[in-house]
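**Student:** Following is a predicted model, sequence given first.
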Amino acid sequence: MFQAMSFTDYGVSPGNLNDFWRTQTFHERFDDLDAPVFIDSGGFKLMNSNTFGDAPEEGGVPNEWGLYTDPKSILGLQLDFGADIVATLDYPIPPRLKEEEKVERMNRSIDSAVECLQILDDPGLLEERFEVNKRAAKRLRQQKKDEEEPGVYVALHGHDYETVSWYVGNFIERVEDVDADTSFEGFAIGSLVPLRDSVRTLVDIVQGAKDAIPESRADEIGIHVFGVGGKQVGLLSLLGVDSFDCSTHMQTARYKKYLHPDTWVHHELDELDDHLDPDGAFPCDLPNCTLCTEESVGYEEMVNLLNSDMSRTATMERKENGKPIKSDYYALLARHNFEVYNRELREVRKKIDEGKLLEHVIDFAREHDDIKRGLKNAQVRDKRLRKDLESRGAYDLLPGSNLNSDQMKLSEWGAGADESFDTQRISLKYSPGDFNVLSQSYTPPSDREILLVIPCSQKKPYSESRTHSVLFDKLSHRTSNIHKVTISGMYGPVPEECERQQPVTEYDYVLAKEDTDQIKLVTNRLTEYLNRFGDRFDHVLGYVTSKTYRQVTEDSFERYGRGTVFPRDPTALQLTEFFRNDNIDELISFIDEQTTSHS
């Protein structure tokens, strides 16, 4: 699995993208690559980036990459990379998105999928407006001649049964209307990553897709799920999912979490002592897990190194001397977590071959409450599944088996929305012009000595987010002397008094390093805010550990002429450093020193 837009995360420049990366396919470049390459469109990344906007012919602004949020542009890139399977360009739906925008984005995804099939029918369409696609068009013509053009998975979105069913039916109807010769292999369900901990919701969505596929085509149209795997593989396979991709094993490793191979519990690496065997080895016998089979990997050494604040120089010295560095241990941890997932995937495939998948899911559900809830939820709509469970005597897994009543209402299990979601609504239609504190009649409070700049959060209002609440809980009584200004990636400075204005509570945007124009706008606005109001404060401070937002803060402070950003020398520029006690303590010590010396 490869995401078309993820190349921006690997140091690829606009120049060598076209001169190097697009000149050979992955299969041509890597001789030992003997597996099919499934290339996603990168729609999720595009949702939070202004870099790849509309093509100039559609009213957009040219960018140095020569790539645009356009089916022709993205498909050309996928073909140049040598995709054996492509997912159509999509417009993901974040949780809590306003209903009218949700419908609009789903329709745009459907339009994009239909256009993708039309382009694959007629390679000449690839070259329209995009000169860089000539190579891709030539390759596609040859593939069609050899009957080897890539398979197509239609990106599918929706957060409940009814919406997903509507999407599938609408797309199939549209394809029949345009009479595209190129067929599609299946549907790839997106927008699932925020929902993956709610198995009941995943069940609802998968059933909505499966039930909407015409019975005559049920065996030929596959279902892929983006960003979901691990524990859910058996249950979702039982319901009709054919393929999975998941990066959770890497994400959890970044936070130093070890997935226990027997219990499926993610343990903090620091707290794993009680689960080690008498010799201090990890509780794992997975054959391909290097972490657990390598005698040279010591638990204590690993923990100490990952918890250390090691400089770049010290890291390079260890590497030159052949000693493990942090990246080595993170990789081993990620590989272990992956192998736990991989073991379950192999077991599911084996049970499918043996015709014993249901028995496997029954055993697994009895060991894991979340899978049990999902299995019960699935039976509300799938009466055949309920009969199959009854025939195997699995009465403890039937809906209502643990309730006072034997009857289960659909509203109790099937509506799809997880009860943990809050009611905050968001919109993707906001632009920087919808809020600008510099255009308002605004004056900061006069009774604070410290101006503290910190980055925005996904949760709104900012003050209720985990990042802001953790920091301000630690600051304790000092907050009465602090005026907080949040850096919004969309709007620039947002004083704490303005956090609950509608454009601020409803927008959803993350400032990315590729969005150079937006970075400039945010930096200019923060600089102007400091020029206007900075002299009202004795101290101008920032607490920022995310790379792009720190760049904005440091550049603004430099242009203003004063200000200190904490932590002064961060181990890494990433969100996890925001919560590190040593970093927060550094900020608190500075505030206490300045307050004491002033008094």
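**Tutor:** Right, received. Where do you want to start?
**Student:** CA only for contacts and neighbour counts going forward, please
**Tutor:** Fine.
**Student:** after the host helix or strand of Lys376 comes which helix or strand?
**Tutor:** Taking DSSP states H and E as the criterion, Lys376 maps to helix 369-381. Once the chain leaves helix 369-381, the next helix or strand it forms, by DSSP H and E, is helix 383-391.
**Student:** tell me what that next one is packed against?
**Tutor:** helix 369-381 (3 or more CA pairs under 8 Å, 6 or more residues apart in numbering; DSSP states H and E).
**Student:** Any buried residues in the helix it packs on, and which?
**Tutor:** 370-381 (16 or more other CA atoms under 10 Å).
**Student:** rewinding a little: could you tell me the angle between the helix holding Lys376 and helix 383-391?
**Tutor:** Orientation check (axes from the mean of the first three to the mean of the last three CA atoms, to 10 degrees): helix 369-381 against helix 383-391 gives 120 degrees.
**Student:** What are the contacting residues of helix 369-381?
**Tutor:** By CA atoms under 8 Å, 6 or more residues apart in numbering, the residues outside helix 369-381 that reach it are 199-200, 203-204, 207, 231-232, 235, 364-366, 385-386, 397-399, 408, 410, 413-414.
**Student:** Show the buried residues in those.
**Tutor:** Listed as buried from the contacts of helix 369-381 are 199-200, 203-204, 207, 231-232, 235, 364-365, 385-386, 397-399, 408, 413-414; burial here means 16+ other CA under 10 Å.
**Student:** Relative to Cys246, how far out is the residue nearest to the spatial centre of the chain?
**Tutor:** Central residue of the chain (CA atoms, centre = their mean): Val193, 6.1 Å from the mean position. Distance of Val193 to Cys246, given as CA to CA, to the nearest Å: 9 Å.
**Student:** all strands for the protein, in order.
**Tutor:** For the chain, applying DSSP state E gives strands covering 2-3, 38-40, 85-87, 151-156, 186-189, 222-225, 243-244, 257-259, 266-268, 450-455, 482-488, 492-495, 539-543, 564-566.
**Student:** one step back: pull the distance from the helix holding Lys376 to the chain's centre.
**Tutor:** Distance, stretch centre to chain centre, for helix 369-381: 25 Å (CA atoms, centre = their mean, to the nearest Å).
**Student:** Spatially nearest residue to Arg559, not counting backbone neighbours?
**Tutor:** Distances taken as CA to CA, 6 or more residues apart in numbering place Thr527 nearest to Arg559, at 6.7 Å, with adjacent residues excluded.
**Student:** Included below, for side-by-side comparison, is a second structure:
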Amino acid sequence: MTDTSVYQTTVQRKAGRIGALHLRRNGIALPPLSTPILYPVVAFMTSTNTNGGGIWKYLLKDVMKHNVPMLSQVLHFLDFNLTGNTIGYWREKSMRERYRDPNGPYDAPMFLDSGGFKLLYNTGISLSEFGIHKETAADDILDFQLTLGGDIIASLDYPLPPGLVRSEAETRMNRSLKNAFRVVEKLAEMENPPYLYICCHGQSREDIQDYVMQVFERLADVPSFGLAVGSLVPLRGENDSEVLSRICGVLDAIPESARDRTPIHAFGVSGNLTPILAYLGVDSLDSTSYVQAARSQSYAHPDTQKKLKILELDSMECTCRVCQETSLEEMQQAFMEPKSYRRTSTGKYKSYYYAKIALHNFEMEVKSLDNMVQAIEADNSLEALVNYAAKARGVREAVSWLVENNHEFAAKMSKMVVSFPKRITTQPTKQILSLNYTPDSFSIPLDYQPPTEKRVLLTIPCAGKKPYSLSRTHSIVNDKLRSAFGENQRFIHKITLSGLYGPVPEEFESEEAVVHYDFQLLPQNAAQIQLSADRFNTYLNQHKTHYELIIGYVTSRAYRKVLELVEKQHQDFILLPTKPKQKRLSEFFRHIHLDELIEILSNALTAN
């Protein structure tokens, strides 16, 4: 074995392969990391010290205790409202050193992504207080990854949201390539560099093929590096066929001479696609869904993977180590108690039990992958995939794509299923988006007057899908209002809170600048939060006498910060929900909060 980190394929099948990533840390060889592998995505910079973090505290303790290889992205601290001084504390030691005292030694590999997607919509946000500067971002992110002790790293990239106009997509892909080549140069100067994955992007199979070919043309002399496929998360579930197509585009473009030494990672698209991706030749994946499901107390059934509510279970008939050491009765008792952020009658915090659900969910995802790995070893992956596809939930589009693109799979599948519906190839009209719109691209006309009959102002946050009224969040609110008030709903004036533009009255939802912009406000973007609040205050100063009632219904932290500033200026402004458990989007859909909204609105609407 060489004195640098390398990947080697050990078993190559017609479909799927098994390999080993030979890593070195400080010049010392680590035990080979067998692939395919699933990494749990974790967050460890969640507080001012290692004692905070809620669910993450308990997840990290377990993952580190069992030496499970993990993945994290270095900008995850942006989700936890930490200061530059706090991040300075985290940068003083590697993650392993920092957590050695509370959690014990951790020797497994750690994969650190750059977190480029965090800056996708907030390119103007300053991270200088965290030691990351716009002019030297690639170098600064690399330094951060090295300081935290990453054994595997991914280059700083610029993801492509679906529908991004071509010129902007090309610019972002070129920037990602430039950053990757810069990181390669920097690592070449190091004595013991981490193993590098170069992030790959494209808007189609052909696009990403060209991207990968450029990588190999430029890095022909680099002995081993991986390819990490990005820009897949927004496609997941909505367009799984495109996920598989782009993965295959990457595989197609790898030179034959480099195939057995080039591992492939797919960012953010595990779950029920895991066995399919391993079959296609993906060597590693990562999962956040195990935590996301746990937050809603959703427990993966050991056989079907169907998500079940923990409070509705009579037993946990699961042999995984997590369930064997966890009492269902104790967990249910804790969740039924009203207290939060305090110890329950069991002596433990609820976050401890949320972590147990998450760890079980992760074990089930690993089990799904292990079944395919065993089939690859036995040279029986096709049979295993057909059996999986016939029973799995939520993979219809992916299976249809396989039927169309893999004749052997189609032939086998036809023997198990009498007929399988063809995938609908006529795609709906794609939403064309641009990241180049600025706050000045839209503003309410100076002579604007609210519609005469609109007596109640209701503001809710913007959504990725445009026009806003077609989005899930707006549709849910609209259905709730229609059900509660019928024809009286016409008296409500919906004004969307755009993170980029501030207030957008519903009459302007179809304006070009409103339909085609793409932006998501971060809690750290203080300047944009203030701008949005100022614009909303200006609107209320001009028009609030028109309304009998003014309400904001927002749960996400950044957008709530905007309306909290508005609330300070206007005492008659009502900000709902009044007591959200957490400031995150999931709270938006809770019935208790929507019911509170309806109750407040009823005071003004049912009297007419």
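**Tutor:** Perfect, thanks for sending it. All of these numbers come straight from a predicted model, not from anything done at the bench.
**Student:** Got a TM-score for the two of them?
**Tutor:** Here the TM-score for the pair of chains, by TM-score structural alignment, normalised by the length of structure 1, is 0.81; 527 aligned residues with a CA RMSD of 2.9 Å.
**Student:** picking up where we left off before, in TSV, list the strands of structure 1 along with distance to Asp582 of structure 1 and mean neighbour count.
**Tutor:** Below are the strands of structure 1 laid out as TSV (distance: least, CA to CA, whole Å; neighbours: other CA atoms under 10 Å):
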stretch	distance to Asp582 of structure 1	mean neighbour count
strand 2-3	36	17
strand 38-40	39	24
strand 85-87	44	25
strand 151-156	44	26
strand 186-189	41	23
strand 222-225	40	22
strand 243-244	39	19
strand 257-259	20	24
strand 266-268	19	15
strand 450-455	17	24
strand 482-488	20	23
strand 492-495	26	26
strand 539-543	13	21
strand 564-566	11	19
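**Student:** Including distance to Lys429 of structure 1, could these go into TSV?
**Tutor:** Shown next, in TSV, are those (distance: least, CA to CA, whole Å):
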stretch	distance to Lys429 of structure 1
strand 2-3	25
strand 38-40	24
strand 85-87	25
strand 151-156	21
strand 186-189	23
strand 222-225	27
strand 243-244	31
strand 257-259	37
strand 266-268	37
strand 450-455	21
strand 482-488	15
strand 492-495	17
strand 539-543	29
strand 564-566	32
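**Student:** Of these, which is nearest Ile325 of structure 1?
**Tutor:** Smallest distance to Ile325 of structure 1 across the strands of structure 1 (CA to CA): 17.5 Å, for strand 257-259.
**Student:** could you say what helices and strands that closest one packs with?
**Tutor:** By 3+ CA pairs under 8 Å, 6+ apart, strand 257-259 of structure 1 packs against strand 266-268, helix 326-354.
**Student:** Let's have those in TSV, adding distance to Tyr258 of structure 1.
**Tutor:** Formatted as TSV, those follow (distance: least, CA to CA, whole Å):
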stretch	distance to Tyr258 of structure 1
strand 266-268	5
helix 326-354	7
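**Student:** looking at the ones you listed, which is buried most?
**Tutor:** helix 326-354 (a mean of 18; mean count of other CA atoms under 10 Å).
**Student:** to the chain's geometric centre, what's the distance from that one?
**Tutor:** Centre-to-centre, helix 326-354 of structure 1 and its host chain are 20 Å apart (CA atoms, centre = their mean).
**Student:** What residue in structure 2 is paired with Phe44 of structure 1?
**Tutor:** Mapped onto structure 2 by TM-score structural alignment, Phe44 of structure 1 lines up with Phe117.
**Student:** From Ser351 of structure 2, how far out is its match?
**Tutor:** From Phe117 of structure 2 to Ser351 of structure 2 the distance is 27 Å (CA to CA).
**Student:** So what touches stretch 453-466 of structure 2?
**Tutor:** By CA under 8 Å, 6+ apart, the residues outside stretch 453-466 of structure 2 that reach it are 431, 468, 471, 473-474, 490-499, 509, 514-516, 518-519, 546-554, 559, 604.
**Student:** one step back: quick one: closest of the helices and strands packed on strand 257-259 of structure 1 to Val12 of structure 1.
**Tutor:** helix 326-354 (20.7 Å).
**Student:** Comparing that closest one with structure 2, how large is the average distance?
**Tutor:** Helix 326-354 of structure 1, aligned to structure 2 and superposed, deviates on average by 2.2 Å (mean CA distance after the TM-score superposition for structure 1).
**Student:** Could you list every helix and strand in contact with that helix?
**Tutor:** Secondary elements touching helix 326-354 of structure 1 (3+ CA pairs under 8 Å, 6+ apart): helix 233-238, helix 248-254, strand 257-259, helix 290-293, helix 299-307, helix 357-367.
**Student:** what range in structure 2 does the longest one sit on?
**Tutor:** It refers to helix 357-367 of structure 1. Using TM-score structural alignment, helix 357-367 of structure 1 lines up with residues 381-391 of structure 2.
**Student:** possible to save the helices and strands packed on helix 326-354 of structure 1 as a markdown table with distance to Ile584 of structure 1?
**Tutor:** What follows is those, written out as a markdown table (distance: least, CA to CA, whole Å):
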| stretch | distance to Ile584 of structure 1 |
| --- | --- |
| helix 233-238 | 40 |
| helix 248-254 | 20 |
| strand 257-259 | 22 |
| helix 290-293 | 32 |
| helix 299-307 | 16 |
| helix 357-367 | 41 |
